[in-house]
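Trainee: coords below, sequence missing:
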């Protein structure tokens, strides 16, 4: 008997799943450790969350491996699939994580400092725990490879583009899964113009035309585009020059942009949308206002890029569960054919639109995309 394990390290959580290998992997166990920090929680599917105390990414990996081993019984883990946020110019398709590949991916740490080191730390932990298993990396940037040049380039000296300073886009595993569901269930929409909104602690949007990514709000790093839980989103680079002139160093600026900005920075209260929605503080309301405004702005831009809009799809923790945010995003966008079914939206139904442009909620499953890649690699 054998099993596939998937590890998906985010900025504030670590998801995991165990599958039985098959042409279509069968899920046996899934869960996550969320709220990494002083009050981390573990939640297995079908069970209540339990506090596990202080935990960083390394401690979360150890807790997950201990939990998984307790559920394996006599089965052996023959393959481990990892979400790797940044593949750079080199990596697109899933790849076996050899020492040489890991060295190349480690060199990309500065491009995704909130994710890449944790992704690779999970690889090292899994290699130690399951030394005979095939370790496969799957890349968040892969879905966006092949963007048109105008969506890839910055207006900087051309040699920088050739060296890799370009828009990569992220959340590709989520977009891969969601577009696959659309293709299977709504082939008419899959041939059309769709904006997928991945809204969670990390947030981005993707313009998908004919099933292919042609634009993303995220760019060279996972900082760009929408405001996120603790990340700033789009920012005038002149702000950074101003802060540097005032004496802030690179490490201070990195700390601020990745960990002290976004919803947390604007509100001064929390990075968690649930907390902000429940708060009566005006700062919480202003942070939500800004978040919604930026989504609306990017949605209009992506519709323009594609020459129209046939559907909007919400996914991610906020996109799938925060009905008030979806309602506020769609409000006033009737000129794009978007109109919300309030009752369907309130219960997080799949189809929540009543206008000519469809509005869907699809629960993303990055772990399944990873498990499929491992199953293919195992043959």
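Mentor: In hand now; what should we look at? Since this is a predicted model, take the numbers as computed values, not measurements.

Trainee: contacts and neighbour counts: CA atoms only from here.
Mentor: Fine.

Trainee: Could you pull up the residues touching the nearest residue to residue 109 once chain neighbours are set aside?
Mentor: Sequence neighbours aside, residue 116 is the residue nearest to residue 109 in space, at 5.4 Å (criterion: CA to CA, 6 or more residues apart in numbering). Applying CA atoms under 8 Å, 6 or more residues apart in numbering, we find residue 116 in contact with 84, 85, 86, 105, 106, 108, 109.

Trainee: want to compare, so here's the second one:
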């Protein structure tokens, strides 16, 4: 038995998961997902801030989860991290010192942007990392933080393979017409196209659908709603991504926690030319001060907004749901119909009122919810009369990364 470590690094966070890995078939398949047993998971949050914290969960063989208290964390040598290097150093020191440690087979990383060349998971070389760094301008809030742990761990463990799984890869084979902007061809040839994101989440849902849907359920035309602090939709036709709401960057599409989603490009020019804002100020506005936070003026957290009686909170929720329902209509057109609608990620999995509002605006498609099942966050939430299956399926991006890692290293 070997171990696979998965890292998901953000601007102020580091999520990790450690899997015990059996041998997997040499294909990126459902069996590869099932060949992994989650042993530990954790999260360094608020890195370098006053809110810095760390959490650790252990998963027993029977599936029971135990969260470590402060005393247990201290015994593991884990504490709030001052910076990302500190978090990585703490994590690896603890992993190496465990009594139950097994050989580390590989380390898998979530990398947000793979550009046009990286269309599937790869075992990284130093040249690959250098090329991926050139894509940082396409995902400035994510790419540098995804790659920093790779470089650090290549130095610390030169003999342990580092595997990158890309958020863009699931969308790489979309039809060319779905990826194009109506720009001059020379700009398109430079890579100014729609890439799509949240691909690891969509990949997981797509792989697990056969285990969730009844055998006789139609599954040719599926829309997955990944609704979290970042949010997007993906149209999946016969298991392949054919359209998505995110495009050149992770800013396009739906209203998000702090991101604006789609807006008129002329508005950006107005902010620069008429409001006197710099490009950096516009970037900060659209990425960090808009979305649910900007509309409500209260919070980017859907849980807080749902509890609030403020009219601004209700307006933010209404806009959030309206944009989802409107974009579902767009993706239904790309699919030529709809068989199944899947909700996933934090809001999608836990906000029954959001699902209810979206479903009500999709009644024209034949979407009808079982209100009691929806209120209980059950897996199947469509009513018996619904012409479209509606499901709540928790996503697991870390397991997809570990599966990619296991499959690549088994084939090598």
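Mentor: That came through fine. Note that the structure is predicted; figures quoted are calculated from it, not measured.

Trainee: Considering the contacts of residue 116 of the first structure, which possesses the most neighbours?
Mentor: Comparing the contacts of residue 116 of the first structure on neighbour count, residue 85 comes out first with 35 neighbours (neighbours: other CA atoms under 10 Å).

Trainee: Trace that residue over to the second structure, please.
Mentor: Under the alignment by TM-score structural alignment, residue 85 of the first structure pairs with residue 112 in the second structure.

Trainee: same check, this time on residue 178 of the first structure
Mentor: In the second structure, the residue matched to residue 178 of the first structure (TM-score structural alignment) is residue 205.

Trainee: That match against residue 393, yeah?
Mentor: Yes - contact between residue 205 of the second structure and residue 393 holds when scored by CA atoms under 8 Å: they sit 7.3 Å apart.

Trainee: Need the residues that contact stretch 181-201 of the first structure.
Mentor: Against stretch 181-201 of the first structure from outside (CA under 8 Å, 6+ apart): 11-12, 171, 174-175, 179, 203-211, 228-230, 271-272, 299, 302-303, 306, 308-319.

Trainee: Would you mind finding the match for residue 311 of the second structure in the first structure?
Mentor: Going residue by residue (TM-score structural alignment), residue 311 of the second structure aligns to residue 282.

Trainee: Could you pull up the residues touching that match?
Mentor: Residue 282 of the first structure neighbours (CA under 8 Å, 6+ apart): none.

Trainee: can you check residue 308 of the second structure too?
Mentor: By CA under 8 Å, 6+ apart, residue 308 of the second structure lies in contact with residue 314.

Trainee: Then residue 372 of the second structure?
Mentor: Taking CA under 8 Å, 6+ apart, one finds nothing in contact with residue 372 of the second structure.

Trainee: Just the ones of the contacts of residue 116 of the first structure in helices?
Mentor: Of the positions in the contacts of residue 116 of the first structure, 105, 106 sit in helices, assigned by DSSP state H.

Trainee: ok, of the contacts of residue 116 of the first structure, which one's closest to residue 266 of the first structure?
Mentor: Set against residue 266 of the first structure, the nearest of the contacts of residue 116 of the first structure by CA to CA is residue 85 (25.9 Å).

Trainee: since we're on the closest residue to the closest one other than its chain neighbours, how many residues are nearby?
Mentor: Nearest non-adjacent residue to residue 85 of the first structure, counting by CA to CA, 6+ apart: residue 140, 4.7 Å away. With neighbours defined by other CA under 10 Å, the count for residue 140 of the first structure comes to 23.

Trainee: what lines up against residue 140 of the first structure once you look at the second structure?
Mentor: Residue 140 of the first structure maps onto residue 167 in the second structure, with residues paired by TM-score structural alignment.

Trainee: Does its match touch residue 109 like I think?
Mentor: No - with contact defined as CA under 8 Å, residue 167 of the second structure does not reach residue 109; the gap is 10.7 Å.

Trainee: Give the equivalent position in the second structure for the residue nearest to residue 109 of the first structure.
Mentor: Residue correspondence to the second structure (TM-score structural alignment): residue 116 of the first structure is matched to residue 143.

Trainee: got the buried residues for stretch 174-190 of the first structure?
Mentor: Along stretch 174-190 of the first structure, these residues count as buried under the neighbour rule (16 or more other CA atoms under 10 Å): 174, 175, 176, 177, 178, 179, 180, 181, 182, 183, 189, 190.

Trainee: what does stretch 55-73 of the second structure give?
Mentor: 55, 56, 57, 58, 68.

Trainee: Switch those residues over to TSV; also include distance to residue 156 of the second structure.
Mentor: Listed next are the buried residues of stretch 55-73 of the second structure as TSV, based on distance: CA to CA, whole Å:
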residue	distance to residue 156 of the second structure
55	24
56	23
57	25
58	25
68	27
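
Trainee: hmm, which two among these are most spread apart?
Mentor: Top of the distance list for those (CA to CA): 55 and 58, 10.4 Å.

Trainee: which residues touch the nearest residue to residue 235 of the first structure once chain neighbours are set aside?
Mentor: Leaving out its chain neighbours, the residue that sits closest to residue 235 of the first structure by CA to CA, 6+ apart is residue 224, at 7.5 Å. Listed by CA under 8 Å, 6+ apart, the contact set of residue 224 of the first structure reads 217, 218, 232, 233, 234, 235.

Trainee: wait, what's in contact with the third one?
Mentor: Contacts for residue 232 of the first structure (CA under 8 Å, 6+ apart) come out as 223, 224, 226, 257, 258, 261, 262.

Trainee: Just the buried ones from the residues you listed?
Mentor: Burial by neighbour count, 16+ other CA under 10 Å: within the contacts of residue 232 of the first structure this picks out 223, 224, 226, 257, 258, 261, 262.

Trainee: just the residues you listed now: which is nearest residue 351 of the first structure?
Mentor: Closest to residue 351 of the first structure, out of all of those and judged by CA to CA, is residue 226, at 24.2 Å.

Trainee: any idea whether the equivalent of that closest one over in the second structure is helix, strand or coil?
Mentor: Matched to the second structure by TM-score structural alignment, residue 226 of the first structure sits across from residue 254. State at residue 254 of the second structure, reduced to three classes by DSSP: H, G, I helix; E, B strand; the rest coil: coil.
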